[in-house]
Structure formats: C-alpha cells, structure tokens
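[1] Next come a sequence and a model predicted from it.
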Amino acid sequence: MNQNKTISKNLKARNDIAFFSLLIPVTLLVSGVLLSIKYEGLLYWVGQLVLSFFFLQTFILLHECAHLSFFKSRSINVVFGHLFGILSFIPYYSWQQMHNLHHRWTGWRDKDPTTESTISPSSSKVKNCIVNIAWKLCIPLFYLSYKLSNYWNLFKIKRFLNPKKYKKVKTQFLVYLAVYAMLFYFFWKYIVQVFIFAFAISLLWKELVIMTQHSHIEIPISNNKEVKPISYLDQVQYTRSFYVNLFFAKYFLFNFNLHEVHHAHPGIPSYKLSDIKLEAHQKPNFFYWLFKAKKMKGVDYIFKSSKHTGEMF
C-alpha cells in the first residue's frame, strides 16, 4: 500500500510534520481526561465531548499509518498504527489488508470488500425499518456494521487474504483481545469513568465521516465477470469529499475529508493532500450533505444512488 516511490519530493512524508500533527490529539486527550476526572456535571460532559474528537482522530490516524505514508519510516507507521488501532478497536493489520483491497477495487461495488454488502438491502422489512430508524436518530449502526463485518469478521477476511496473511490476522486478533482483557482487568473503573461514553459518542462522528465517502454514488457491479482494477485517478468519480473550515479540516480531520484526492493519490500523506488540486467541484459542504442525507431513508441512502432517487450531493 506504500506508493511513496512515485511521489515527488515535496509531497513525501516528513517526520517533523507528522509528529507536530500529533500535538492536537495529545492536547485533546490530556484536556479531555482532566475534565472527566476532576469535574462532574457539564464540565464532565465537555471532557467527554473533547475525548470523542480524540477517538475520531485515532481512527483517522489509523487509516493514515496503514498507508505507511504518515511518517517517513515504515516501522514508525507500524508502531503508531497499532497504537491507533488499539484505541480505535480495529486491528491494524486486518484494517491495512482490507483497506488495501478497498483501494484496489474502488469502482466495482461487488469486488470491493467494504462495499460488497451494499448492493441490495435486506429482504426483511423489520431489518430495513431498524436501519431507517437508526439513520434518522443518528444511532451509528452503519459504522458498527462496517467495522465489525470488515475488520473483525474472520470468515469474511479469509475469503480475501492468502493463508499467510490470514494467519497473521488471527494472531493479531488474539494479541489485541489480550491487550483489551488486560486493560479492562486492571483499569476497568477508570476506563468506564473516563473513556466509555466518549468512545460511544465518537462512533457517531466516525459514521458521519465515512458515510460521506462512497455512499449514494453510482458504482458499477461486475456480476462475477472478469474485470480489471480501476486506476486511482479514475476512482475519483466513485468517491466523495466534503468541505468544512480549512483549519478544522487540516488540523482536526487531517484532511480526511478530501477523499477524492486521497483516492487519486493514496500514497501522499494526509497533511499534503490540501496542496493537490483536482479538476472537481469543491462540494458538498458537510452540513449541506448532512441535511440532505438525513432527509432520506437509511436504506435509500446506503443501497441506492442519485440515479434511483434523484438526490444529488
């Protein structure tokens, strides 16, 4: 997944910028923990909100380190990738392998392991009703399903990886579960007091971010025919960016909102993405997307596209 060999010098990863970028997550972590420990009532919940943004950032940073492009050194990317993976409750190696396949097969809905389940909704009216209610009430059902089915589901992962990689995934699952068991055994009171609610809130932020990226976009289906991967630049039409305040996007979202540029140039560090200009309209504004997307039924937003609904973003 490391495309650094083809990247011009001024767009390559730099350790100084990468470590500087971590100042805001560290600040959010420290301030959120202090508020959550020292105060009750309103200030406690302010601390939880601050920590929820920290957990959103760990998810984004897991993504960046898995591309081996956030830091200059591969080993530093791996070390921090595991740290952010533990904090995100997503095993680093399974994320890296499945996300690599996502970049390879973006543009073929049934070939991309992260979108293959979005071809058609469930035939169960009850399930579809639950999906619609969760979408309207901002219950992060989609993110949880995305996370568990793609990065913790050994049956699915086995279909996509060779035996050697699959064995490594299983080994890291056991390591991650052992780490979580140890942390909860020794620190469960502290974890419940300080982190549980913040992590739960962060699930909503994560869902809102990832649901902008490939949902409700017309993406071809191969129907089990022999097809070739679509080039990175041609993948732009099957992705969506969203736009917010530039400072917030760069220092709080690490340019994770610039998903079209990321798919066009997946080997470029996130902090360099804003330097690249694509011939694409800078739309939608995040709140415009949120308003229009939430007006729709969840099953329509996920399983259909503007071709079927007429809703454009």
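    Everything's here; your move. Numbering: from 1, shown residues only.
[2] Please make it C-alpha for all contacts and neighbour counts, starting now.
    Fine.
[3] Can you mark which positions in the one helix or strand Phe59 maps to are buried?
    Element membership for Phe59, per DSSP states H and E: helix 42-66. Across helix 42-66, burial judged by 16 or more other C-alpha atoms under 10 Å covers 44-66.
[4] Check which helices and strands it is in contact with.
    Under the contact definition 3 or more C-alpha pairs under 8 Å, 6 or more residues apart in numbering; DSSP states H and E, helix 42-66 sits against helix 23-38, helix 74-88, helix 92-105, helix 196-210.
[5] and if we set it to 10 Å?
    helix 23-38, helix 74-88, helix 92-105, helix 163-194, helix 196-210 (3 or more C-alpha pairs under 10 Å, 6 or more residues apart in numbering; DSSP states H and E).
[6] Can you name every helix or strand that the strand or helix carrying His263 contacts?
    According to DSSP H and E, His263 maps onto helix 259-264. Helices and strands touching helix 259-264, by 3+ C-alpha pairs under 10 Å, 6+ apart, are helix 92-105.
[7] one more structure, for comparison:
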Amino acid sequence: MADHHKQLQLKKSVAPYERTELSVSIRQLFNTLLPLVALWYAAYWSLSISYWLTLAFGVATSFFVIRTFIIFHDCCHGSFFKSKRANDIMGIITGVITMVPYQQWKNSHAIHHATSSNLDKRGVGDLWILTVEEYASSSKLQKLAYRLYRNPFIMFGLGPIYVFLFQYRFNRKGARRKERMNTYLMNALIVVTYALLTWAIGWEAMLLVQGPVFYLSGVLGVWLFYVQHQFEDSYFENEEEWSYVKAAVDGSSYYKLPKLFQWLTGNIGFHHVHHLSPKVPNYYLESAHDAVPPLHKATTITILQSLESLKFRLWDEESKRFVSFRAVKDRLRNLASPGRTAAAAGNPRKAS
C-alpha cells in the first residue's frame, strides 16, 4: 500500500509540467522545420560539387527529421498544442515528412504506453521480445525468425526500410475506419509529396538526396526506440505484478546524450519521464526530470554504454534482466526437450 502511494505521488509530482506553451511549440516548429528544409536544399545544391558533401548535409538533415518526429510524437499524445485539431493537423504534416501514419501510430503507441514492460500484453507498438523459457520452447523455425529479427544487421540495417517504407503503408489488423482512412490519406499525401519533388528536381537527384536522409533517420529512429527499453536491468513483469509507474521509471532509460544530440532528438532521452507522463511536452521533459529527485534514480545510459545493448536478445525472468544467447547457452540446452512445443511460447508476437 505504501509503495502504491509513493507511485501515485511520483506521478503527481510531474503534473505541473503537463502544460503546453504555444510560443514554445511555435518556436520549436520554426527551429526544426526551417533548418530541415534548408539542409535538404543544401544537400541538393551540393550534388554539383561533391556527393560526399551531399551526404554530410544528409546526415545533418536526418537529425532534423528525428526532431520533426518528436513533434509528431507529441502531437500523437496531444501534448504539442492544446487544440486537438491543431495536434491532428500538425501530426499529419510531420507524419508525411517522417513517413509515419498519424492515426495508426497514435493508436498503437497508446497501447505501447499502456502495456510497456507487461509480459502478458506484448505485441502492439513494441519490439518482439521472448523470455529465455519461451525461446527454448519455440520451434526451430520460430527460433530462426527470432534470431534474424534480433540480429543488429537486420534490425538496424533492413528494419528501417521495412518499417517506414512498407509496414506503415498498410493498416493494422482490426483497425477502425478513422484509422484506416487516415492511413490512406497519408499514403496519398506521401505519394504527392515525392511526385512533386521528382517533378521539380528529377528522380535521380531526388533519390540521391532523399535516399540517405530516409535511411539514416530511420536507423536513428529505430535505435532510439530500441535502446530506451532494451537495457540490461530493465523491468518486465506479468500482469498481476506489473506497475505502470515502475514500468515507466525502471523499464525506460534516461539516455544521457551530449547537449547537441539531446536537442536534436527532442529530449527523448528523458524517456522515463515521458513514460511516466506522456502529457509532458518534449521541451519540459528535462525540467521535470531535474525537479523530481526520485526520477534521478532511473537507469542512466551513455552512448558508449548503450552500445552494449546490442548483445541483449532474451528477457530472463529468473535474474530479471536482459541476456545474450551466449550467457544462457547451457540453460537453453537444458530447457529444450523433444516433448516441448512452440505452443509454450505463449502469446508474444512481432510488433505491429
């Protein structure tokens, strides 16, 4: 009971930061979208000089695409503007830029927040995660699929292309009409946008400029989502033991980035604060973190430390931590037996 009271108090402590400042939001639009357009044009302009210079501008542009995605992300949570209509309009505009369907992502991401770190409610808006025992009970085909899915070259190499170019173009199974129609609308807007770019500068120049921007921003986006939940001492529990507050503070990392990268990524490194209260706009996440001492206890990860997360593949319910295949090699061998079937792997599915 005492723990529950502390958790409620912690959530209340960030309530003062659940406010939208129109002037700050407008300023953020200007200092994000204008540099994005300018850098993209600079990349196009530099094609006649050196493609290496084009790629350099492309890298810079990719970070502003990520910053644009954070605005999109806030619109999905209704935290960028006070007006729902304004959030919806800006969410569609930034969704076209980032190639993410607004209503689809808004709905699946809400499920992600409501079920994050809940072992019994995996499968929507998250990454595919199996426990040690689930993996040991899987069929050979499912084990192969899981190993491929969790392989860094697949997840960060092919994953961004699959997710942003193909997966997001289709509606989720069971999606309601509003979500389905929004996906169709956004697909049409994306096609029109790229058609106009192709008409204006030619298909070759468009691919040479936008190709690297699309791919690099996709890699960065997948990486940020991955690293902020896939760290060694994360938090996962079954439904009966699961806590929303603990999932936020213990199951989401504080990704401590250099100030420039913190700004370019819209403070999303303060992910524990965001999961505790999605209504806090990105520009107040750091202030909320600094003002609430208990939040300082969240797992802090630096860029160097985050690279270690690449080896994590399975959640170990015994030690309550992520482990590599190598670390549990003997256990997996002992758990595997001819009588066990893939059905024991339960409900976990790939993210949708």
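    Sure thing, it's come through. Since the model is a prediction, treat every value here as computed from it, not as a measurement.
[8] sorry, back to before: which bit of structure 2 covers the helix holding His263 of structure 1?
    Counting by TM-score structural alignment, helix 259-264 of structure 1 lines up with residues 271-276 of structure 2.
[9] Could you look up the SS state of Val280 of structure 2?
    Following DSSP: H, G, I helix; E, B strand; the rest coil, we place Val280 of structure 2 in the coil state.
[10] distance of it from Lys11 of structure 2?
    Distance, Val280 of structure 2 to Lys11 of structure 2, using C-alpha to C-alpha, to the nearest Å: 11 Å.
[11] Quick check: neighbours shared by those two?
    Counting by C-alpha atoms under 10 Å, 6 or more residues apart in numbering, the shared contacts of Val280 of structure 2 and Lys11 are Val273.
[12] So these two - more neighbours on which side?
    Legend: neighbour count by other C-alpha atoms under 10 Å for Val280 of structure 2 and Lys11, higher for Val280 (25 against 14).
[13] show me what contacts the more buried one?
    Contacts of Val280 of structure 2 by C-alpha under 10 Å, 6+ apart are 14-20, 74, 77-80, 273-274, 288.
[14] From Ser13 of structure 2, how far off is it?
    Applying C-alpha to C-alpha to Val280 of structure 2 and Ser13 of structure 2 gives a distance of 12 Å.
[15] swap in Arg333 of structure 2?
    In this view, Arg333 of structure 2 and Ser13 of structure 2 are 47 Å apart by C-alpha to C-alpha.
[16] ditto for Ile201 of structure 2
    On the measure of C-alpha to C-alpha, Ile201 of structure 2 and Ser13 of structure 2 end up 51 Å apart.
[17] same thing with Tyr149 of structure 2?
    According to C-alpha to C-alpha, Tyr149 of structure 2 stands 39 Å off from Ser13 of structure 2.
[18] More neighbours: the two, which one.
    For Tyr149 of structure 2 and Ser13, the more surrounded residue by other C-alpha under 10 Å is Tyr149, and the numbers stand at 20 against 15.
[19] my read: the more buried one touches Trp128, true?
    Yes. With contacts counted by C-alpha atoms under 10 Å, Tyr149 of structure 2 reaches Trp128, the gap being 7.9 Å.
[20] Throw the helices and strands packed on helix 42-66 of structure 1 into a markdown table and include mean neighbour count, thanks.
    Below are these laid out as a markdown table (neighbours: other C-alpha atoms under 10 Å):
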| stretch | mean neighbour count |
| --- | --- |
| helix 23-38 | 17 |
| helix 74-88 | 19 |
| helix 92-105 | 21 |
| helix 163-194 | 14 |
| helix 196-210 | 19 |
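[21] so which of the ones you listed gets nearest Phe254 of structure 1?
    helix 23-38 (10.4 Å; C-alpha to C-alpha).
[22] Number of residues surrounding Ile217 of structure 1?
    22.
[23] What distance do you get for the residue nearest to it when sequence neighbours are not counted to Val299 of structure 1?
    Leaving out its chain neighbours, the residue that sits closest to Ile217 of structure 1 by C-alpha to C-alpha, 6 or more residues apart in numbering is Ser305, at 5.0 Å. Distance, Ser305 of structure 1 to Val299 of structure 1, by C-alpha to C-alpha: 11 Å.
[24] Give the closest residue to His275 of structure 2 in space, chain neighbours not counted.
    Ala248 (4.8 Å).
[25] what's the matching residue for the one you found over in structure 1?
    By TM-score structural alignment, Ala248 of structure 2 lines up with Gln235 in structure 1.
[26] and if you look at Leu197 of structure 2?
    By TM-score structural alignment, Leu197 of structure 2 lines up with Phe187 in structure 1.
[27] For its match, which residues are in contact?
    Contacts of Phe187 of structure 1 (C-alpha under 10 Å, 6+ apart): Ala181.
[28] quick one: what's aligned to Met98 of structure 1 in structure 2?
    Using TM-score structural alignment, Met98 of structure 1 lines up with Ser108 in structure 2.
[29] Ignoring the adjacent residues along the chain, who's closest to that match?
    Closest to Ser108 of structure 2 by C-alpha to C-alpha, 6+ apart is Gly125, at 5.0 Å.
[30] Which part of structure 1 matches the helix or strand harbouring Ser306 of structure 2?
    Taking DSSP H and E as the criterion, Ser306 of structure 2 maps to helix 303-306. Helix 303-306 of structure 2 lines up with residues 286-289 of structure 1 when matched by TM-score structural alignment.
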